[in-house]
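Enquirer: no FASTA, just this:
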């Protein structure tokens, strides 16, 4: 068995790098740690942190293919972010013009959660701790 210690990062490919960078930083509160343009690939790479912890590599590539279906395609289903207060988090999404699903209750944990999407339709979840 491998001796894994943590998840290091999540890589996301955006169709519009600047729009997605603004969404993750200005709406969700990530901090841009570093940003690199790779001319040979015509690609941007942004390193995003949450509360000082490196979490997301945000990439752009010319003409990336769309996900085949939502959300039940094979592979990553969604990313979930923990929040202390789901109502406060939903209000912040609403102020930013982000549409989200009605808040539901997890039948097993009895915690409240909701889903919304990033600019490319990637399913994201807010899960109340």
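Expert: All right, it came through fine. Nothing here was measured: the structure is a model prediction, and the numbers come from that model.
Enquirer: only C-alpha atoms for contact and neighbour calcs from this point on.
Expert: Noted.
Enquirer: any idea which helix or strand carries residue 34?
Expert: Mapping residue 34 onto the secondary structure by DSSP states H and E places it in strand 31-38.
Enquirer: Could you do residue 74 as well?
Expert: When secondary structure is defined using DSSP H and E, no element contains residue 74, which sits outside every helix and strand.
Enquirer: Next SSE downstream of the strand holding residue 34?
Expert: Defined by DSSP H and E, the subsequent element after strand 31-38 is strand 43-50.
Enquirer: quick revisit: other residues contacting the strand holding residue 34?
Expert: Outside of strand 31-38, the residues that reach it under the criterion CA atoms under 8 Å, 6 or more residues apart in numbering are 25, 43, 44, 45, 46, 47, 48, 49, 50, 51, 52, 54.
Enquirer: Please compare the first structure with the one that follows:
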């Protein structure tokens, strides 16, 4: 087996409309396809970033809660690369999204910060 690249990341949300507005309206991801699966009472929203398919956003009736602090077992966080971290943080804050103070990666010297999606999933902005 030879892995080529990450194909997509799947996220299950508790409130589809709120999460769709967050990822599309506030973060600016593009909708590739939106499907309602009646047998599962579930939406599947395929999202792209800069034209590249990246995230599947799912809704299910009453999904169980998941620990989501960055140090919990499992997926730690989802990171997005940005060219100007301070401008990106200002834009998120203007949209009512609270970010942590900007930090510096001790290994790379790059700036980064964390914020959360509507379900508390840790998201990171990392300056490229």
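Expert: Yep, that arrived. Predicted model, so just to flag it, every value in this text is computed and none were measured.
Enquirer: Of the contacts of strand 31-38 of the first structure, keep whichever come out buried.
Expert: Judged by neighbour count, with 16 or more other CA atoms under 10 Å as the criterion, the buried members of these are 25, 44, 45, 46, 47, 48, 49, 50, 54.
Enquirer: And the furthest pair within the contacts of strand 31-38 of the first structure?
Expert: Spatially, the most separated pair among the contacts of strand 31-38 of the first structure is 43 and 51, at 26.1 Å (CA to CA).
Enquirer: So which residues make contact with whichever helix in the first structure runs longest?
Expert: When secondary structure is assigned using DSSP state H, the longest helix within the first structure turns out to be helix 86-95. Defining contact as CA under 8 Å, 6+ apart, one finds that helix 86-95 of the first structure is touched by 27, 83, 99, 100, 112, 113, 126, 127, 128.
Enquirer: Show me how far it is from its chain's centre.
Expert: Relative to the centre of its chain, helix 86-95 of the first structure is centred 16 Å away, using CA atoms, centre = their mean, to the nearest Å.
Enquirer: Contact partners for residue 81 of the second structure?
Expert: With CA under 8 Å, 6+ apart, residue 81 of the second structure has these contacts: 125, 126, 127, 128.
Enquirer: Show me which pair in these is furthest apart.
Expert: Farthest apart among the contacts of residue 81 of the second structure - using CA to CA - are 125 and 128, which lie 9.4 Å from each other.
Enquirer: out of these two, which sits in the busier spot?
Expert: More crowded of residue 125 of the second structure and residue 128, by other CA atoms under 10 Å: residue 125, with 23 against 12.
Enquirer: Can you verify my assumption that the more buried one contacts residue 114?
Expert: Yes - with the criterion set as CA atoms under 8 Å, residue 125 of the second structure and residue 114 qualify as a contacting pair; they are 6.4 Å apart.
Enquirer: Just the element for residue 113 of the second structure, please.
Expert: If you go by DSSP H and E, residue 113 of the second structure is part of strand 111-116.
Enquirer: Reformat the buried ones among the contacts of strand 31-38 of the first structure as CSV; add distance to residue 10 of the first structure.
Expert: Below are those laid out as CSV (distance: CA to CA, whole Å):
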residue, distance to residue 10 of the first structure
25, 15
44, 16
45, 12
46, 12
47, 10
48, 10
49, 11
50, 12
54, 9
